[in-house]
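Undergrad: Sequence unavailable; structure follows:
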């Protein structure tokens, strides 16, 4: 696909700032740059702390989705999980109430400034809310060392975990932890070891994970993510990076294109936003999301416009990342 001209992208760019219902990933407001491409709306929203090299991969994904048609979907809807941030156990029920019909819950653990007892209480509250048939997965974002992860999974095993996502940061740690906890029957999933790695297939070659968590934007687009899953030969679950409904629709397109989709996907996170930019926000209904393009509500786009200094910051970032893509070609 030819690289669109920067001037064209700047003319199409809308920068938004969306408040969250609950502090998540250390932020209270999610910023994103939206573009209306020839094939529909798309999103460029690498987290602000990511450098330009990493962010340029997200721009590749945005341009692919807005300037070309996604692969033909294999399903019309995608089942999704609820996401519980690292909140007090007493707030779990209120968070889950925003995720209609979801019977799988991803629970954030290993939050900086908290202790294992906080994680146990939170997961316990989720299990109480779900009952015995609901599925629970935990996500540590690489926050535990090897021994901490082993100890934590022992403490959390009684809640019948579906899997543990990125319990440790490095591939060798994941491989050793997988060996240590194999007898417990808790699969290990890799996220950051895929999307933030120079070699996203290293975790699969090392036998360090039972499944992959894949995200369309960080991996450079729907087609590259599909190729990684195919080459890795492991089951995959599609997740989001706290996107707007526009970015989530890219993740849904990825999930809809996977030949096998055995896990509920982490694409319901629009429920964590106080407001969105879509005419019909992509929030779970009966535990699923529809496949298809998102129509942006122009009034909501204007209402959510970022302050001028933040808009300039994002446009400058867009220019730098565009230059990197041009140089790579």
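TA: In hand now; what should we look at? Here the structure is a predicted model, which means the values were calculated and not measured. Numbering: from 1, shown residues only.

Undergrad: C-alpha only now, for contacts and for neighbours.
TA: OK.

Undergrad: I'd like to know which elements the longest helix that the chain contains is packed against.
TA: Determined from DSSP state H, the single longest helix within the chain is helix 308-328. Helix 308-328 sits against helix 6-12, strand 13-24, helix 52-67, with contacts defined as 3 or more CA pairs under 8 Å, 6 or more residues apart in numbering; DSSP states H and E.

Undergrad: for residue 102, what are its contacts?
TA: Residue 102 makes contact with 80, 81, 82, 284, 286, 287, 288, according to CA atoms under 8 Å, 6 or more residues apart in numbering.

Undergrad: make it 7 Å
TA: With contact set as CA atoms under 7 Å, 6 or more residues apart in numbering, residue 102 has these partners: 80, 81, 82, 286, 287.

Undergrad: are any of the residues you listed buried, and which?
TA: The neighbour-count criterion (16 or more other CA atoms under 10 Å) marks 80, 81, 82, 287 among the contacts of residue 102 as buried.

Undergrad: Between strand 13-24 and whichever strand or helix holds residue 32, find me the angle.
TA: According to DSSP states H and E, residue 32 maps onto strand 27-37. On the basis of axes from the mean of the first three to the mean of the last three CA atoms, to 10 degrees, strand 27-37 is oriented at 150 degrees to strand 13-24.

Undergrad: Please name every helix or strand in contact with strand 27-37.
TA: strand 13-24, strand 40-44, helix 52-67 (3 or more CA pairs under 7 Å, 6 or more residues apart in numbering; DSSP states H and E).

Undergrad: Please work out which of the ones you listed is packed deepest.
TA: strand 40-44 (a mean of 25; mean count of other CA atoms under 10 Å).

Undergrad: contacts for that one?
TA: 32-36, 58-59, 62, 65-66, 246-247, 293-294.

Undergrad: Pull the contacting residues for residue 264.
TA: Counting by CA under 7 Å, 6+ apart, residue 264 touches 79, 80, 81, 104, 237.

Undergrad: show me where the stretch 101-250 of the chain has helices.
TA: 116-130, 146-156, 171-181, 192-195, 202-205, 222-232, 245-257 (DSSP state H, counting those that start in this stretch).

Undergrad: Need the winner for burial among these.
TA: helix 245-257 (a mean of 28).

Undergrad: Tell me which residue lies nearest the centroid of this protein.
TA: The centroid of the chain falls nearest to residue 240 when counting by CA atoms, centre = their mean (2.0 Å).

Undergrad: How about the contacts made by it?
TA: 215, 248, 251, 266, 267.

Undergrad: can we see that at 6 Å?
TA: 215, 267 (CA atoms under 6 Å, 6 or more residues apart in numbering).

Undergrad: Would you quantify the distance from it to residue 157?
TA: Distance of residue 240 to residue 157, given as CA to CA, to the nearest Å: 26 Å.

Undergrad: Check residue 261 too.
TA: Taken as CA to CA, the span from residue 261 to residue 157 is 25 Å.

Undergrad: ok, structure two:
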């Protein structure tokens, strides 16, 4: 990848802070740095706890999206799922109402401080709203050990799960769980084991998953993510990393370029925000596969505080240097 000068990124950099309807993945307000390149706007938004080595991959993805043409799409709209945070069961219907037309719901489970009973109640509430024809998948973010995951899959099986996402943390655990529950016909999906691994194909080689959850930013961009999916030889679901509307456009570009798309994608997460830099909420359960230009007024309205802006600009400088940019490029 040809690396543009840091000054070119800083020239249009805007740091925003998006408030959320409900706490999600430990986040109440989602911060992101946006910049514009020759191809359009891109997003750099690794989670704040990530180190610079990991965050630099996210920057490479953003630069690729802003500076380079993307793979040709094979579809112009992408079906998306609703996302249900670890809310109380009585709040599930209100959450799902923000995802009009979505036929699939991904329900967060295994939230620290909650119980399996809470998960069961939440998934039951989602099934009641979605009806018998709706699709329900659950995401544990690697919080269960193998025995806990096996017990949870049995307890949740009555709700006709489409798949269970990252039930355990390690590839070895995923492989063991998959061996134990294969007879139930509930697929195992890998997310963090692909996204945070130095060897994203390890999951496929170990027979640890039936499908992959891929995200454009942490995998280094659309082209690299497509290469991983092709090499793995497994079905893929494209998901967001709690992106702004700009980042969701990159995810949609990845989903639009996949030769096969058998599952609804986790790109409807704009509905989790109270406000955004543009409107990328699902319409009739789908998103358009096109770039997003942020609204100028929204960039001003959602601007992060001066100290947070400087924190993100410093992070941008460090990650640019880690990618091979000169330290004094600014």
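TA: Arrived safely. Here the structure is a predicted model, which means the values were calculated and not measured.

Undergrad: distance between the strand holding residue 32 of structure 1 and the chain's centre?
TA: Distance, stretch centre to chain centre, for strand 27-37 of structure 1: 14 Å (CA atoms, centre = their mean, to the nearest Å).

Undergrad: Between helix 52-67 and that strand, find me the angle.
TA: 50 degrees.

Undergrad: what's strand 27-37 of structure 1 in contact with?
TA: Contacts for strand 27-37 of structure 1 (CA under 6 Å, 6+ apart): 12-20, 41-45, 66-67.

Undergrad: just those residues now: which is nearest residue 195 of structure 1?
TA: residue 45 (14.6 Å; CA to CA).

Undergrad: Once you drop chain neighbours, what's closest to residue 187 of structure 1?
TA: residue 163 (4.7 Å; CA to CA, 6 or more residues apart in numbering).

Undergrad: how much space between that neighbour and residue 109 of structure 1?
TA: The spacing between residue 163 of structure 1 and residue 109 of structure 1, counted by CA to CA, is 13 Å.

Undergrad: can you check residue 224 of structure 1 too?
TA: Residue 224 of structure 1 is 29 Å from residue 109 of structure 1, where distance means CA to CA.

Undergrad: Residue 168 of structure 1: which of the helices and strands packed on helix 308-328 of structure 1 is closest?
TA: Residue 168 of structure 1 sits nearest to strand 13-24 of all those, at 19.7 Å, using CA to CA.

Undergrad: Which strands or helices does the closest one pack on?
TA: Applying 3 or more CA pairs under 6 Å, 6 or more residues apart in numbering; DSSP states H and E, one finds that strand 13-24 of structure 1 contacts strand 27-37.

Undergrad: what is the orientation angle of the strand it packs on with strand 40-44?
TA: 140 degrees.

Undergrad: Spit out the contact partners of the residue nearest to residue 38 of structure 2 when sequence neighbours are not counted.
TA: In this structure, residue 38 of structure 2 finds its nearest non-sequential neighbour in residue 67, 5.3 Å apart by CA to CA, 6+ apart. The contact partners of residue 67 of structure 2, by CA under 6 Å, 6+ apart, come to 37, 38, 39.

Undergrad: Check the gap between residue 67 of structure 2 and residue 3 of structure 2 for me.
TA: Counting by CA to CA, the gap from residue 67 of structure 2 to residue 3 of structure 2 is 9 Å.

Undergrad: follow-up on the earlier one: could I get the helices and strands packed on strand 27-37 of structure 1 as JSON lines with distance to residue 176 of structure 1?
TA: What follows is those, written out as JSON lines (distance: least, CA to CA, whole Å):
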{"stretch": "strand 13-24", "distance to residue 176 of structure 1": "29"}
{"stretch": "strand 40-44", "distance to residue 176 of structure 1": "35"}
{"stretch": "helix 52-67", "distance to residue 176 of structure 1": "28"}
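
Undergrad: of the ones you listed, which approaches residue 90 of structure 1 most closely?
TA: strand 13-24 (13.5 Å).

Undergrad: how much distance is there from the closest one to the middle of the chain?
TA: Its chain's average C-alpha position is 15 Å from that of strand 13-24 of structure 1, according to CA atoms, centre = their mean.

Undergrad: Check stretch 112-120 of structure 1 too.
TA: Worked out by CA atoms, centre = their mean, stretch 112-120 of structure 1 lies 22 Å from the chain centre.

Undergrad: now do stretch 263-279 of structure 1
TA: 10 Å.

Undergrad: can you pull the buried residues of that stretch?
TA: So for stretch 263-279 of structure 1, counting by 16+ other CA under 10 Å, buried means 263-273, 275-278.

Undergrad: Looking at these, which are in strands?
TA: With strands defined by DSSP state E, no entry of the buried residues of stretch 263-279 of structure 1 lies inside them.

Undergrad: From these, which land in helices?
TA: Checked against DSSP H, the buried residues of stretch 263-279 of structure 1 include nothing in helices.

Undergrad: among the helices and strands packed on strand 27-37 of structure 1, which is nearest residue 311 of structure 1?
TA: Per CA to CA, nearest to residue 311 of structure 1 of those: strand 13-24, 5.6 Å.

Undergrad: in the superposed pair, what's the mean gap between that closest one and structure 2?
TA: Superposed on structure 2, strand 13-24 of structure 1 shows a mean distance of 0.4 Å to its aligned residues (mean CA distance after the TM-score superposition for structure 1).

Undergrad: check contacts around residue 75 of structure 1.
TA: By CA under 6 Å, 6+ apart, the contact set of residue 75 of structure 1 is residue 256.

Undergrad: let's see it at 10 Å
TA: Applying CA atoms under 10 Å, 6 or more residues apart in numbering, one finds that residue 75 of structure 1 lies in contact with 253, 255, 256, 257, 258, 259, 261, 290, 291.

Undergrad: Tell me if I'm right that residue 234 of structure 1 and residue 211 touch.
TA: Yes: the pair residue 234 of structure 1 / residue 211 is scored as a contact, 5.4 Å apart, by CA atoms under 10 Å.

Undergrad: Common neighbours of the two, please.
TA: Joint contacts of residue 234 of structure 1 and residue 211 (CA under 10 Å, 6+ apart) are residue 204.

Undergrad: quick one, which of these two is more surrounded?
TA: Higher neighbour count among residue 234 of structure 1 and residue 211: residue 211, with 23 against 14, using other CA atoms under 10 Å.
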